[in-house]
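**Q** Sequence and predicted structure, then a few things I'm wondering about:
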Amino acid sequence: MKFKNIFFGFLKTLLLAVIFYSGLLYATGGHMFLDLRNYPYTNNDFRPYFFARDESTGDLIKIPDTQNSFTFKTYDLDLPADMKLYRREVRPILRRWKNEDAPPDTDADLSIDLSGQMETNIALDSKSSREVHVAIYDDNIEAVSYVYDAKQTPEIDTIIANPEGLLEGQTTIVKGGGSALLENIVRSYQEDGIERIQLYAIESEYYAKRGWKMEPEEGACGGPS
């Protein structure tokens, strides 16, 4: 049984969801890759954080988590035991998320939609070398990612954050689960000797600033921009 329960001190956070999906690309999004041979990960530059409300002003206050409390787990869907655990531990979370309510055209709404699509894709896919990665905070799953071709050039098909933490005005909900999960995935593949990973990025500008490259269009000359 293959589990990667890893506790890391470097946790990049982003207030917006870190959400990818191959069939739902914005005009600014696209197919990206990261060369892991030269990937410099950092330590503790952006901690996860909570929001609490100041009783005297009513303002939301950002409270950094200083305990580095995210943990991570990987389910190897080629293994029957891991598939059974995915169905017991992760699938109910995706089903709960897809039944949440959120205003249309928000990050939470997109996360809700992708939760249902991820569950369906995992159930229907016949690919081999598939993995589900999760980020766990305070015993709760806060982000889930589905990866295939995990033993060759891993391709991140979808990564979604808990929609509850993306609702406007929500307090005391941890942020950064999606970003922390992506960092964990990158580092674990790098440690396994993988040289390159791929993703379909909606927030492509954010990741371009952090080393991800856009794939050149088919037939184009020169390297990635």
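**A** That came in fine, so what should we check first? Residues are numbered from 1 along each chain as shown.
**Q** alpha carbons only for contacts and neighbour counts from here, please
**A** Will do.
**Q** Could you tell me which residues within the helix or strand harbouring Ser188 count as buried?
**A** According to DSSP states H and E, Ser188 maps onto helix 177-191. For helix 177-191, burial by neighbour count (16 or more other C-alpha atoms under 10 Å) applies to 177-187, 189-190.
**Q** quick check, distance from the helix or strand following that helix to the centre of its chain.
**A** With elements assigned by DSSP H and E, the helix or strand that comes after helix 177-191 is strand 196-201. Relative to its parent chain, strand 196-201 has a centroid offset of 12 Å by C-alpha atoms, centre = their mean, to the nearest Å.
**Q** any idea how far the helix or strand that strand 196-201 is followed by is from the chain center?
**A** Using DSSP H and E, the helix or strand that follows strand 196-201 in sequence is helix 204-208. Averaging C-alpha positions (C-alpha atoms, centre = their mean) puts helix 204-208 14 Å from its chain's average.
**Q** One more: stretch 40-57?
**A** The chain centre lies 18 Å from the centre of stretch 40-57; the measure is C-alpha atoms, centre = their mean.
**Q** now the strands for this structure?
**A** 20-21, 30-35, 49-53, 60-64, 71-76, 130-137, 140-148, 155-161, 196-201, 213-214 (DSSP state E).
**Q** quick one, which of those strands is packed in tightest?
**A** For the strands of the chain, the largest average neighbour count (mean count of other C-alpha atoms under 10 Å) is found in strand 155-161, namely a mean of 26.
**Q** try it against this one:
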Amino acid sequence: MKLKNIFVGFLKTLLLITLFCGSLIHAANYMFLILQNYQYTANDFPPYLFEKNFETGQLTKIIDTENAFQFKTYSLASETDIESYTSNVKPVLIKWAEGDELDMGSDASTSSILSLDIIEGVDEDYLPTKEVHVAIYKGKIEAVSYTEDARQAIPEIKTLIANPEGLIEGQTKIVKGGGSSLLNYMLQRFKANNVKRVQLRSIRDKYYLDRGWEKKEETDCSGLIYLDTFQVAFFNSAIFSTGVKYPTAA
């Protein structure tokens, strides 16, 4: 087990360096959103599944119109919430982190590795200014985020991941859309608490730029701890999937 933890730690470090070190591969940018300009609603991010035509191999997106994602927030300022997170959310993250058979470098593998970021963040910080948010579909957690709370001048979304099994290319059994829906939930929550701006770290800017976010470019390696997993581990299988290998935004 100790050897496995060392190996996973090495992979995570390598992933961080690959994604964020300077401009060798990607320029990691801070993205800001002025919430006054945010106009999306929960209806824009419904749960969906893919249905496969076994004759053609084509995937068809099927929106679930009868069910919706539910959300829950755990404040690290509350002992009760911490206990509930430990009982209900942490075991899910531990399971997600055990994705040994996932293809390294895939969205599913990235989400699995970065599940540890949330576990470690909560275990090491226990800061009363931090929160964990979850998206639930039919009683099961499908996305988790770790963020600063609305008391911060410009709250940062530290990490946002979706169920790794739902990110496996071509799968048709696990619901999709949880990451996008959870992001919308957090933004609506910040807006309701009179937060003016929200920030996150991005390597895929177009998704955000198309939705009113602003970019501040930063390409040094000093900010490796700032990791927006929504972009890394979720984007390629988000609700904007078209069924092709690398989906495009609608």
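**A** Structure's in. What do you need? It should be emphasised that the depicted structure is a prediction, and the values quoted were computed from it without experimental measurement.
**Q** on that earlier part again, just give me the closest of the buried residues of helix 177-191 of the first structure to Ile160 of the first structure.
**A** Gly178 (6.3 Å; C-alpha to C-alpha).
**Q** if I read this right, that closest one contacts Tyr137, doesn't it?
**A** No: with contact defined as C-alpha atoms under 8 Å, Gly178 of the first structure does not count as touching Tyr137 (11.5 Å).
**Q** Where is the longest helix in the first structure?
**A** helix 107-124 (DSSP state H).
**Q** on average, how far is that one from the matching bit in the second structure?
**A** By mean C-alpha distance after the TM-score superposition for the first structure, the fitted helix 107-124 of the first structure averages 0.8 Å away from its aligned residues in the second structure.
**Q** Spit out the contact partners of Gln70 of the second structure.
**A** Shown in contact with Gln70 of the second structure (C-alpha atoms under 8 Å, 6 or more residues apart in numbering): 135-137.
**Q** The helix holding Ser188 of the first structure vs the second structure - mean distance after superposition?
**A** Averaged out, helix 177-191 of the first structure is 0.5 Å away (mean C-alpha distance after the TM-score superposition for the first structure).
**Q** Of all the strands of the first structure, which one comes closest to Thr171 of the first structure?
**A** strand 49-53 (4.9 Å).
**Q** Quick one: list the elements packing against that closest one.
**A** strand 60-64 (3 or more C-alpha pairs under 8 Å, 6 or more residues apart in numbering; DSSP states H and E).
**Q** Touching the strand it packs on from outside, list them.
**A** Contacts for strand 60-64 of the first structure (C-alpha under 8 Å, 6+ apart): 47-54, 171.
**Q** ok, the residue of the first structure most remote from its centre to Met118 of the first structure distance?
**A** Here the first structure reaches farthest from its C-alpha mean at Ser56, the gap being 35.6 Å by C-alpha atoms, centre = their mean. The spacing between Ser56 of the first structure and Met118 of the first structure, counted by C-alpha to C-alpha, to the nearest Å, is 42 Å.
**Q** cool, Ile156 of the first structure as well?
**A** Counting by C-alpha to C-alpha - Ile156 of the first structure and Met118 of the first structure are separated by 12 Å.
**Q** Do I have it right that Lys151 of the first structure meets Lys127?
**A** No: in this structure, Lys151 of the first structure is not within contact of Lys127 by C-alpha under 8 Å, at 11.9 Å.
**Q** Looking at these two, which one has more neighbours?
**A** Lys151 (15 against 11; other C-alpha atoms under 10 Å).
**Q** show me the contacts for that one.
**A** Ser129.
**Q** quick revisit: nearest to Val195 of the second structure among the contacts of Gln70 of the second structure?
**A** Among the contacts of Gln70 of the second structure, and counting by C-alpha to C-alpha, the member closest to Val195 of the second structure is Ala135, at 21.3 Å.
**Q** For that closest one, which residues are in contact?
**A** Taking C-alpha under 8 Å, 6+ apart, one finds 69-72, 141-144, 178-179, 181-182 in contact with Ala135 of the second structure.
**Q** Please identify which of the contacts of strand 60-64 of the first structure is nearest to Leu77 of the first structure.
**A** Pro48 (28.8 Å).
**Q** what sits in contact with each of Ile156 and Met118 of the first structure?
**A** Common neighbours of Ile156 of the first structure and Met118 (C-alpha under 8 Å, 6+ apart) are Tyr146.
**Q** if we can go back for a sec, across to the first structure, which of the contacts of Ala135 of the second structure hold up?
**A** Counting by both residues aligned by TM-score structural alignment, their matches' C-alpha atoms under 8 Å, the contacts of Ala135 of the second structure that remain in contact in the first structure are 69-72, 141-144, 178-179, 181-182.
**Q** quick one: contacts for Val92 of the second structure?
**A** Ile141.
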